[in-house]
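Undergrad: I'll drop the sequence and a predicted model, then ask my questions.
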Amino acid sequence: MLLAVLSGLIISLLIIPFGKLLTTKWSFLLTLLPASLFLYFMSYVPAISAGSSFLQHIHWIPSLGVDFDFRLDGLSLLFALLITGIGTAIFFYARTYLKGYIFFDRFFGYLCLFMSAMLGVVLSDNILLLFVFWELTSISSFFLIGFNNDNADSRKSALTALSVTGLGGFFLLAGLILLGNIAGTYTISELIDARELILNNELYPLILGFLFMGAFTKSAQFPFHFWLPGAMKAPTPVSAYLHSATMVKAGIYLLARFSPILGGTDYWNYTLMAVGGFTMLFASIHSLFRIDLKGILAYSTISALGILTFLIGAGTREAIIAASVFILVHALYKATLFLVAGIIDHETGTRDITALGGLRKVLWPLSIAGILAALSSAGLPLTYGFIGKDLIYEATLHTEYQPLGWILTGIAVLTNIGLVAAGFMAGLKPFTGALPEKFANIHLPYKSMWIPPLVLGILGLVFGLLPGAVGQFINHATADAVLGSPSDMQLKIWHEFNLVFILSIATLLAGIIVYFVNKPSALKLQAIERLNAIAPQRIFTRYAHDIMRFSKWYTNLFHNGYLRSYHLKIILFAELLLAYKLWISGPITLDLEKITTPSFYEIGVIVILIGALYIVVTTPSRLTSVVAMSVIGYCICLIFVFYSAPDLAMTQFTIDTLSTVLFVLVLYKLPSFINHTGKAILYRDGIIALSFGVIISLIALRVWSEPISEEIANFYGENAYILAKGKNVVNVILVDFRGIDTMFETVVLSIAALGVYSLIRLRLKSTEKE
């Protein structure tokens, strides 16, 4: 499984040197990656449907509890099949959709990286490893959403998506760390055994809040939903992949995975049902006012994600079964509709449904795909969407929270009526009616573009005709993994004539009526957008502007570009911190009998040192200042000699000599000091400098008065030769500490070198220079 997860990352790295080959006929090789991974995961279907699960453990950072632990069970298998299966269709589609694009290779590099990240999320059995891949999905999706980086709206949408999901990731990390610390393990499969310990902990509500923030932001739940419609600025393959089957369902996966660990409480159930219920109804209504195909699909996606959140919150056997089926239902029809919308835009140059119609006459295979997806979205009998909607009503009617059952069912019915109409608007409206004259000459694109949506649309029908087989081999294992016990799922084309069936048919008929009655227009859209003044996006934007203003003030105050200002603030902060520590440590007691009378040569050296220091701070000459500073260094060398530290004296002597030579070479031709400051600032700096010296002296006296602890000395004495193979303890300490220090210095210098090299190689356009 490790190779399966990292394969996308490896391919994305190989695209860097060999990416230009992809613009030729060899681009078809890209589709082999998701296709081979899909076949690999399909090979596990028989065993997992029989109740097995597979674990892989590889040590990574055991000291921090972070290992490459992967688990493949019913839940992760469903998502892995969606990621790779729909990924195959997207790769196949995108190689033609983006043909001739200047950054063709870069796009597939990002896409491979994203696929790898999503597989890592759904297969990780270590919560810290899961978080690493979780953040990688945010970063890679940022590049994909903002792929058209010459467009200001695309850049803004990418930043918005990254900001919202990044904020959620911050809270998620806090929740996962608290969870692991309470349970004493970071392995998800072991956290289930610590369920009671976690639920009874006083931090349980806080953990839930942090986890919900991560899930809600990633899966676009209200009030964090606004980033998803904005992300429609991305190319259509990105929208189809990220916003139907993968990224937006990462939050749903997170909730489903942690449901056996954290679920079953009022905090969990009521929060998810409230947020999910409001989101699904809110977004369903909003989708009816949109006139852009991708806008309709964006809001219907938000509504579908709200349904899944609501079902996981309900937590009953019927609700989890419904969620496991609806995840697959939604992925199939929504990916189809996105791909159809992309082709319509590609061929006609518009996604405005008020200007589209009759395209069945020129894009007939595409019309079949769109209509099949719309019918599955509507829940027409004999489609897999019908099974999904039936199960949703089954879950709401048989909820444990009576008498809320009828209220929840009513909300679900209203939501699905809106989704029926929205599905018809996106999948039916462009192909029915009269064909506008301006579209009479358009033609079918390459087969590699219209075959993937047609296959996905047909699968929605095939799965509806064979629900028992799909449920037996895929969906029941998913429900079992979430419930932690057998779900006894039995999916059939026809159960019986009952209230659930009546509600499904009534929803379909009502949705058809809404579709014909509702006439979306630019005026209606403008009317509803008047409410944007109180919309969550406006509130978040206002806070973002406040943060920017604060950041500007803070930067101007603390990072104004003057080195002397940085030194002043650093030293002042250190003084306050050290002075506070000295204050709370109590008075300093000294044994005056241990203080020896200084010799005349010690006094002489101190006098010379003070004289040199006076010259340094008063001379207008840089060269004189450098020479005086070297005198200070040599005086310190003599003090080391007086106190029997010749090794330190030689080190100090060497450093001072070399520093003096370098300073003289560099500063010899520079002008004299320029006095930028008045007397008040000089006095201020003098006081701060003297204060620093006094504090350091007090610290030295504090250390001298403290009893000597020999634990560290004994440790080095006992282990210097055994562990470090060195007989000189001082040298071993120096090598150990300097080795670590040098390693980080090397990293810093390498980063600086890369930055300098990139600036040297930078070639700006004339517009960018301006």
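TA: Received, thanks.
Undergrad: okay, CA-based contacts and neighbour counts for the rest of this
TA: OK.
Undergrad: how many residues are close by the spatially closest residue to residue 98 that is not a sequence neighbour?
TA: Leaving aside its sequence neighbours, residue 98 sits nearest to residue 104 (Cα to Cα, 6 or more residues apart in numbering; 6.5 Å). The local packing count at residue 104 equals 18, with neighbours defined by other Cα atoms under 10 Å.
Undergrad: take this one as well and set it beside the first:
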Amino acid sequence: MLLTVILGLFSALLMLPFGNKIKTRWSVLLTFVPAIIFIYYLQYVPAVSTGTIYTQILPWVPSMDINFAFRLDGLSLLFALLISGIGTAIFLYAIKYLKGHPYFDRFFGYLCLFMAAMLGVVLSDNIFSLFIFWELTSISSFFLIGFNNDSDESRKSALRALTVTGMGGFFLLAGLTLLGNIAGTYQISDLVAARDLIIGHKLYPLILALICLGAFTKSAQFPFHFWLPGAMKAPTPVSAYLHSATMVKAGIYLLARFNPVLGQTELWSYTLMIVGGFTMIFAAFHALFRLDLKGILAYSTISALGVLTFLIGLGTKEAIIAVVVFILVHALYKATLFMVTGIIDHETGTRDISKLAGLRKIMPWVAVAGGLAALSSAGLPLTFGFIGKDLIYAATLEGGGTISVILTSLAVATNIALVAAGFMAGLKPFFGALPDSLKDTHRPYAALWIPPLILGALGLIAGILPGITGSYFSLQAADAVFGGNTDLHLALWHGVNTVLILSLATLGTGTLVYLANKPNPKKLKALERLNVISPQYFFDLIGQGLLKLSQGYTNVVHNGYLRSYHLKIILFAEALLAYKLWLSGPIQLDWSSLTALSIYEVAVVLILIGAVGIVLSTPYLLTAVVAMTVVGYCICLMFVFYSAPDLAMTQFTIDTLTTVLFVLVLYKLPPFLKLESSTRRYRDIAVAMSFGVILSLIALKVMNEPIDKSISQFYGENAYLLAKGKNVVNVILVDFRGIDTMFETVVLSIAAIGVYSLLKLRLKSSEKE
């Protein structure tokens, strides 16, 4: 399993050296990456369908119980097949769609990276590895959404998507960490055993809220839904892959995976049902007013994600079966509709449905693909969508009573709108009279219409053979989400019953809505007047406020003056240390234990004070440098007096080198110092003296504290035994504090690279100006 993730990452890296080759003759090889992964996971279908679960554990940080743990069960296999299978179709489609694009190789590098990240999410059985791949999907999708980086709208959409999903990732990490700490394990499959402990814990509501926020932001649930329509600025292959079958389903996968751990409680159920229920009806209503094909598909996608969230919240056996089936149903027809939309846009130059009609005469196979997807979306009998809608109604009707009537009514209203939206996207552009402006439209490449035609046909085949689809692809996935046996059995015909009547009524009413609905700019503009109360409006207001706040903070705190940084750091340290001293109470010191001052100590201190006075008062640069050196040498003598020759030698070396460096660069500096105003000088003197007083008080406080030698004894006893070093200080720096020293080395290396880059920088005359 790890190898499939590595294959995607490695393929992304190969775009760097071999990008130019990929742009020309070898682009077809890109399709083999997802195809190989799809075939690899397809071979697991027979075994997994009988209940077999495969695991793979590679230690990463064993001391913290962090491993690259992968688990292949029914749910992860379903998603792995969707990611790689639909990925194969998208790769083939995108090769022709982006043919000749200057950033062709860059696009497929991002796409391979995203595919690998999604595989990592659905296969991970460790909380932290799941989170790492989760964040990698956000980063890679940021590059894909903003792929057209010369467009302001694309850049804004990418930043908005990254901000919303990144914020959700922060909450998710907090929730997952709390969950692992309470359960005592970070292995996701082991959390089920600690379910009672987790649900009974006082932090359960907080954990649920944090994890739900992570899932809701990624799966575009209200009020975080607005980033998804904006993400339609991305190239159509991105929309077809990320926003129909993969990225937005990551949030659904998370909720489904943790349903056996956190589900079956009132808080879980009501949260998901309320958020999902409102999202699905809100987005379905909005889809009816859109003119842009991708806008219609974006809002219908949000609505479908709301349906899935709503069903997971419902949590019954029938609801979970409906979730698993609808995940597959939606992925097949929505990816098809997105690709059909891309073909229309690619060949006609427009996605405005008010300008599109009669295209079946020019692109008949595209019309067939769009028709199959639209009919599956509508739930026509013999399509897989028909079975999906039947299962949704069966779930909402279960139990009876008033609540069932309300839930079913909500589902029916949503599906009616989705039927109309599906027909608007999949049928309207192909029927009617062909406008004169479209008569010169070129026929699309076969590589463009074959992938959506295959996916559309699969929706029909799965509907005709639901038993095979259910037994091999849905049964074990449903069991994994439910946390028990669901006895899933899909059939095309269950007789004439309430569910069938509701499905046919939905299809008929949705068709009437489609025929009666005439989207136009006036309706859309009237709807957009409500944007002043939309979540995106408030999100943008918050963003503008944060921008102003950050600008003000930067101007005050990070103003670019080194002396200002030093002053603020010292003031903060003084406040913190003074507060700690105040909390610790008065200093109790036995003055008789202090040794008497010697004449040479007093002399050195007087010399030091005199040197400091010269630094503060002299107008000459060289004099200030020499006086600072005297201060350093006085400190060296202090170290010698108190038996610290190693520190004295270090201080002596540093001061000497610093003085030499200062003198070497003096010819590049002005010969005179510009003295600060008297007010600033008195301020700096007061700050420095306060700092010295506080450190003196701390030193006196420490002298009265009992000495704990356990740490020093440990280092002394184990320096040679564990690290084979006789110098304890060196061993501490290199071995016991090796990570700290490594990061210090990294910082110095980065600084050196920066300095070297500035030294080598050669600006043009125009750039200098």
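TA: Sure thing, it's come through. Model, not experiment: these values are computed from the prediction.
Undergrad: give me the TM-score for this pair.
TA: The TM-score (TM-score structural alignment, normalised by the length of structure 2) is 0.97; 769 aligned residues with a Cα RMSD of 1.9 Å.
Undergrad: ok so, going back, list the residues that contact the residue nearest to residue 98 of structure 1.
TA: 22-23, 98 (Cα atoms under 8 Å, 6 or more residues apart in numbering).
Undergrad: quick one: it from residue 144 of structure 1, how far?
TA: Distance from residue 104 of structure 1 to residue 144 of structure 1, counting by Cα to Cα, to the nearest Å: 12 Å.
Undergrad: picking that back up, how near is the residue nearest to residue 98 of structure 1 to residue 117 of structure 1?
TA: Distance, residue 104 of structure 1 to residue 117 of structure 1, by Cα to Cα: 20 Å.
Undergrad: and for residue 319 of structure 1?
TA: Counting by Cα to Cα - residue 319 of structure 1 and residue 117 of structure 1 are separated by 28 Å.
Undergrad: tell me the SS of the closest residue to residue 429 of structure 1 other than its chain neighbours?
TA: The shortest distance from residue 429 of structure 1 to any non-neighbouring residue, by Cα to Cα, 6+ apart, is to residue 357 (6.3 Å). Assigned with DSSP: H, G, I helix; E, B strand; the rest coil, residue 357 of structure 1 falls in the coil class.
Undergrad: how far is the one helix or strand residue 528 of structure 2 maps to from where the chain is centred?
TA: In this structure, residue 528 of structure 2 is located in helix 521-528 according to DSSP states H and E. Helix 521-528 of structure 2 has its C-alpha centroid displaced from the chain centroid by 33 Å (Cα atoms, centre = their mean, to the nearest Å).
Undergrad: check stretch 724-734 of structure 1 too.
TA: Counting by Cα atoms, centre = their mean, stretch 724-734 of structure 1 comes out at 44 Å from the chain centroid.
Undergrad: which residues sit against that stretch?
TA: In this structure, residues lying in contact with stretch 724-734 of structure 1 by Cα under 8 Å, 6+ apart are 716-717, 720-721.
Undergrad: what is the end-to-end distance of that stretch?
TA: With Cα to Cα as the measure, the ends of stretch 724-734 of structure 1 fall 11 Å from one another.
Undergrad: buried ones in that stretch?
TA: Under the neighbour-count criterion of 16 or more other Cα atoms under 10 Å, stretch 724-734 of structure 1 has 729, 732 buried.
Undergrad: what's around residue 496 of structure 1, how many residues?
TA: By other Cα under 10 Å, 9 other residues sit near residue 496 of structure 1.
Undergrad: give me the stretch of structure 1 that stretch 630-639 of structure 2 matches.
TA: Counting by TM-score structural alignment, stretch 630-639 of structure 2 falls onto residues 631-640 of structure 1.
Undergrad: quick revisit: what's around the residue nearest to residue 429 of structure 1, how many residues?
TA: Neighbour count for residue 357 of structure 1, taken as other Cα under 10 Å: 18.
Undergrad: that one matches what in structure 2?
TA: Matched by TM-score structural alignment, residue 357 of structure 1 corresponds to residue 357 in structure 2.
Undergrad: hmm, residue 324 of structure 1 is touching residue 474, no?
TA: No - contact criterion Cα atoms under 8 Å: residue 324 of structure 1 and residue 474 do not qualify, at 9.0 Å.
Undergrad: mind checking which of the two has more residues around it?
TA: residue 324 (27 against 23).
Undergrad: the more buried one falls within a helix, correct?
TA: Yes - counting by three-state DSSP, residue 324 of structure 1 is found in a helix.
Undergrad: which residues are in contact with it?
TA: Neighbours of residue 324 of structure 1 in contact, by Cα under 8 Å, 6+ apart: 475-476, 478-479.
Undergrad: how about 7 Å then?
TA: Counting by Cα atoms under 7 Å, 6 or more residues apart in numbering, residue 324 of structure 1 touches 475, 478-479.
Undergrad: again with residue 251 of structure 2
TA: Residue 251 of structure 2 sits next to 215-216, 218-219 when contact means Cα under 7 Å, 6+ apart.
Undergrad: surely residue 120 of structure 1 touches residue 133?
TA: Yes - here residue 120 of structure 1 reaches residue 133: they are 5.5 Å apart, a contact under Cα atoms under 7 Å.
Undergrad: tell me which of those two has more neighbours.
TA: residue 120 (27 against 22).
Undergrad: much appreciated, bye for now.
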